[in-house]
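>>> give me coordinates for this.
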Amino acid sequence: MIPEDLRYTAEHEWLAPADAGAFKVGITHFAQDALGDIVFVQLPEVGATVKAGDSLGEVESTKSVSEIYAPVSGEVVAVNPALEGAPELLNSDPYGEGWLVQLKADDPSAVDGLLDAAAYRELTEAA
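From the prediction side, this is the model:
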């Protein structure tokens, strides 16, 4: 359940190439499973700039409220509008329709420093 073609953070976000040099960001299956039923998502505005490791927003579930962290530094160029009316997409399709934002990375090579699928799998199996 860990897609091989994505990059991951230790905080359970994933990153995938998107259009025009941007990257889609979401939370992993492991994260959504730990959170339980997601009922609300707070995301930044398009045009916001974030630094790697900074808060990108929050996900609220029936169990808790959790921060979402930016995997790379950059500018938010898109926010998933579907999540406003259907935050449960994070549970049902975390790697597809449940993406959170698209970031235009300040330094696209920073993605190389993130975990690959094997390293993320190791991290989640140790948890």
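>>> drop to CA atoms for contacts and neighbour counts, all remaining ones
Will do.
>>> quick one: which helix or strand includes residue 30?
Using DSSP states H and E, residue 30 sits in helix 29-35.
>>> residue 99: which element?
With DSSP H and E as criterion, residue 99 is part of no helix or strand.
>>> tell me what the longest helix seen in the chain is packed against?
If you go by DSSP state H, the chain has its longest helix at helix 117-126. Applying 3 or more CA pairs under 8 Å, 6 or more residues apart in numbering; DSSP states H and E, one finds that helix 117-126 contacts strand 7-8.
>>> this one as well, want them side by side:
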Amino acid sequence: MAFDFPASYRYADSHEYAWQDADSIRIGLSAYAVDQLGDIVFVDLPEVGSDLSHGNSFGTVESVKAVEEMYAPLSGEVLQRNEALLANPEELQKDPHGEGWLLVIRPSDMTQFEQLMDAGTYAAKVAAT
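Alright, predicted model coming up:
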């Protein structure tokens, strides 16, 4: 199956994406990760004001198949969480790179963003699995 990975996004090994918008970063799960999960029934996200640490778990996504941890692609403070997604977790499946975003953070170290994979590298990684 072919997936669309927006070129302006950066990707973590654990399949989260990060998209820079001015001085904030939007975080979500890649279309590949969402596809692997199957039917999503629950999403747990941190509260606004929480601090994320690069590489540490920040929440879970539950599908009919499994419960999976989500990992912070970079450190920062949570400015926003997608409340609509908490109420309707299936939205994550419909539009993971758009309306299915998870968090908006204020990054504490932008070099972490630059260290994430670009879309081409991530697409090659997914194709190799």
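>>> could you report the neighbour count for the closest residue to residue 1 of the first structure other than its chain neighbours?
Closest residue in space to residue 1 of the first structure, ignoring its immediate chain neighbours: residue 29 at 7.2 Å, by CA to CA, 6 or more residues apart in numbering. As a burial measure, residue 29 of the first structure scores 21 neighbours (other CA atoms under 10 Å).
>>> show me what contacts whichever residue in the second structure pairs up with residue 29 of the first structure?
Aligned counterpart of residue 29 of the first structure in the second structure: residue 31 (TM-score structural alignment). Residues in contact with residue 31 of the second structure (CA atoms under 8 Å, 6 or more residues apart in numbering) are 3, 4, 5, 93, 96, 97.
>>> which one (most neighbours) among those residues?
Using other CA under 10 Å as the neighbour criterion, residue 97 leads the contacts of residue 31 of the second structure with 23 neighbours.
>>> just give me the match in the first structure for that one.
In the first structure, residue 97 of the second structure lands on residue 95 (TM-score structural alignment).
>>> does residue 57 of the first structure touch residue 44 like I think?
Yes. Contact criterion CA atoms under 8 Å: residue 57 of the first structure and residue 44 qualify, at 6.2 Å.
>>> which parts of the second structure are helices?
Using DSSP H, helices in the second structure cover 31-37, 83-87, 91-94, 111-114, 119-127.
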